[in-house]
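>>> when you get a sec, could you give me coordinates for this:
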Amino acid sequence: MATLSHDMTLDILRCLSVNDLLRFKCVSKFWCSWIEDPYFIKLHLSYSLKTNTNRSLIVRYCKYQFLSVNYDSPKTTRSLKQPLSEQKKYIQILGSCNGLLAVEDDDGRILLWNPSTRKYQVLPSTEIEFPSPPIRCSRSTYYGFGYDPVSDDYKLVRIVQLLGAKDEYFHSEAKVYSLRSNSWRRIKDFCFYFISYRQLGFLANNVLHLLAFKTPESSKRDLVGFDLRSEEFSLVELPDFCLDENIYFDVKAMGGYLCLSATYWELGDIVADVWIMKEYGVKESWVKLMSSTYPDLLLCSPSEVPLAFSKNGDKVLFHFKLNRDIRDSLVWYDLGSKRIEEVGIRGVPIVYDVDLYVESLVPLNLKPPRGKFSLFNCILLWKYEFLFLEIKIDVF
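Have a look, this model is predicted:
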């Protein structure tokens, strides 16, 4: 009987969906060991990221219900069970990276959740180590979640700031949670101000980002990055037009790039531009991706969010919240024709939140890869197992 080579077998399996691979784990203990091998998990994830496959949208509605939507075929949807056994718990997504979601419930518990494998882990709680604050003060909290390729670790960053009235009191605390050690630790304090109740970070180039002020009185927002590898904060330069107080801008991450949306008045029209930083950290690499005039498309307000590029990069997916039709919607914006096409998703309610994630086998109990050799051993055992089954069939 003709058999596939090791490389051909790997090429086939790395292209499969997570659901198919989870079903194949039931074939035998060898298949199970093979699919759970850290080397294969990284191989499968790397292929998905490189080819823009196995991508899904996770839609949250009614504050506690989740729906997974196939990115390439939006009509394909499936309901997701909450990571906690309690029903109707309010859950907010804090960040997404490589198929893992950092989420928080209304009791303040933080979890890491892989919706594809339906596994989750509750993070240990950590106290806020503040001296006694004054009675009247405002509290701001930042969360960011990402992957550190140097230590092969997933990290959640939390920054909490207390600011007293008239700035007579200020305290800032930054901590990092490590999935590999399953513990929190204090890091160097954040020396900027983010005057908002809650802010969520966005990940690009293994760096978490947020918009902040150098002083509480400042009207100029700076883009600050936290490198997950060195665990250092630094400024990321924005285009010069961001200094114009008549321009409203916001920064997110899209397709691995920093993405800046800017809205301003020009000759009586509202103009919306989208810029991306082609080379991370290089100010001159900011390039304009698209420009549109209201009412065709109004970006950069809190109600329109660029989510991702299409598979071939010629379209951008936007999430419109409470637009002119008084309901949320997802639309494709064609960069060439500048046309808008609404994305119909079955079973989605009027109002919802949406995030992009890649379906993966990434586990919550990180283990060092055993190497390619161990995976090939599994392949050989699998072949011998099938040979043994053939012999038994011939005997009977």
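>>> rest of the way, CA atoms for contacts and neighbours
Noted.
>>> pull up the gap between Ser230 and Pro149, please.
In this view, Ser230 and Pro149 are 11 Å apart by C-alpha to C-alpha, to the nearest Å.
>>> cool, and Leu375?
21 Å.
>>> those two: which is more packed in?
Taking other C-alpha atoms under 10 Å, Leu375 and Pro149 do not tie; Leu375 has more neighbours (23 against 11).
>>> next up, the contacts around the residue nearest to Ser303 when sequence neighbours are not counted.
Of all residues not flanking Ser303 in the chain, Lys321 sits nearest, at 4.7 Å (C-alpha to C-alpha, 6 or more residues apart in numbering). Residues in contact with Lys321, defined by C-alpha atoms under 8 Å, 6 or more residues apart in numbering, are Ser303, Glu304, Arg327, Asp328, Ser329, Val351, Tyr352.
>>> compare with the first, here's sequence two:
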Amino acid sequence: MDYSQPAFNQSYTCPLILLCSSDFPSDRHDQLYHCNICMNEPWNNKGLKGDLKYINLPLEYSKKFTTVLYCRGILFFSYVEVKDQVSEHNFFVYYIHAASFDRFPSRPAMTNESRLAFGFGFHPGTNEYKVVRIVEQEQPTGLEQRIEVFTLGKPMWMINRKNPFLLRMQPYAASFNGALHWLGQDKQNGSTIIVSFDLESENFQQIPTPDNCKSRLDRKDWRVVVLGGCLCMVDYNDHKRADIWSMKIYGVKESWIKEYTVMPFERLIGPSRPLFVLPNRNILIELQYLPESLYAYSVDLMTIYKIRIRDLPPRHSCRVVSVVDDTL
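Below you'll find the model as predicted:
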């Protein structure tokens, strides 16, 4: 493995939101940090100097979170709480710039027979933020999904019954162009497609996929992400490498190109999550299942560098919630 320093032409700072969970079972609180990583700093074994800022949540809001999502200066949290022997799924948002909180109405917690997935996005036309909660349950007739939508500032969750697709329960939805995106399945013909949920009309639509990928889309190791200002599809190829397809013009089928390939890494096991395109075709990636999971990968040189962030709390596992699209 080549750990040579990625090349940057100028000073470049990459801001991240990090979620850190303690390895101690008795610790019932997750910790959140805003971290500015200076990517052109001299790299060494001590790690990169990150401008680390603790996001101080009051004790009332400090929990073990089941979901943390970020969108344009707002953090969305979900957690499960038991009251009077009844499990409830609770939600709140934290407005980072105002340092203020809003709670949502709670929803029933999922059962052993159900699965949950979330999306969080913003529509510039309506200036509204919306959370989508997908509840999937096995029924005698097959899988059924309930789509619940909450608009920030509104009093209640709304049930959307207009979904003609079966959404893939990936950990996060790709928020782009005023819509949330998942991989899904057409209920009529069973084909794997990209499904969008317009945050203004709250209608589901199909987004065209690349012709070159259709024969492989049924595999589970695909993700829809936003990268380099484009809606992208990541083909993990059984985790041996990652091919990244970019839709250069949103909604235009012919604009799909295979833009990046992240090649296999020695001794690094597990899927990679591309986070951000850095200068000089370097990609910031997160590798799952590793204590130190952040890497910079040069597409052109096929070299990788481990990013160690100093001053993170010891005995904690950290993952990236999001790359921050504005400054704090």
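>>> before we move on, the earlier item: nearest to Val343 of structure 1, of the contacts of Lys321 of structure 1?
Lowest distance from Val343 of structure 1 to the contacts of Lys321 of structure 1 (C-alpha to C-alpha) belongs to Ser329, with 7.4 Å.
>>> quick check: that closest one touching Phe320?
Yes. Shown here, Ser329 of structure 1 and Phe320 form a contact pair, counting by C-alpha atoms under 8 Å, at 5.2 Å.
>>> quick check, central residue of structure 2?
Tyr172 (4.6 Å; C-alpha atoms, centre = their mean).
>>> just checking, that residue is part of a strand?
No. Tyr172 of structure 2 is assigned coil when assessed by DSSP: H, G, I helix; E, B strand; the rest coil, not a strand.
>>> alignment lookup: it to structure 1.
Aligned by TM-score structural alignment, Tyr172 of structure 2 pairs with Leu200 of structure 1.
>>> swap in Gln31 of structure 2?
Under the alignment (TM-score structural alignment), Gln31 of structure 2 maps onto Gln65.
>>> again with Asn90 of structure 2
In structure 1, the residue matched to Asn90 of structure 2 (TM-score structural alignment) is Arg109.
>>> surely that match touches Ala102?
No. Counting by C-alpha under 8 Å, Ala102 is not a contact partner of Arg109 of structure 1; they are 10.6 Å apart.
>>> still on that earlier bit, so what's the residue nearest to the centre of structure 2 up against?
Counted by C-alpha under 8 Å, 6+ apart, Tyr172 of structure 2 has contacts Ala117, Phe118, Gly119.
>>> which position in structure 1 aligns with the last one?
When structure 1 is aligned by TM-score structural alignment, Gly119 of structure 2 is paired with Gly144.
>>> still touching in structure 2? Go through the contacts of Lys321 of structure 1.
Retained in structure 2 by both residues aligned by TM-score structural alignment, their matches' C-alpha atoms under 8 Å are the following of the contacts of Lys321 of structure 1: Ser303, Glu304, Ser329.
>>> pipe these into a markdown table and attach secondary structure and distance to Lys188 of structure 1 per row.
Listed next are those as a markdown table, based on DSSP: H, G, I helix; E, B strand; the rest coil; distance: C-alpha to C-alpha, whole Å:
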| residue | secondary structure | distance to Lys188 of structure 1 |
| --- | --- | --- |
| Ser303 | coil | 34 |
| Glu304 | strand | 34 |
| Ser329 | strand | 41 |
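>>> show the buried residues in those residues.
The neighbour-count test (16 or more other C-alpha atoms under 10 Å) applied to these identifies Glu304, Ser329 as buried.
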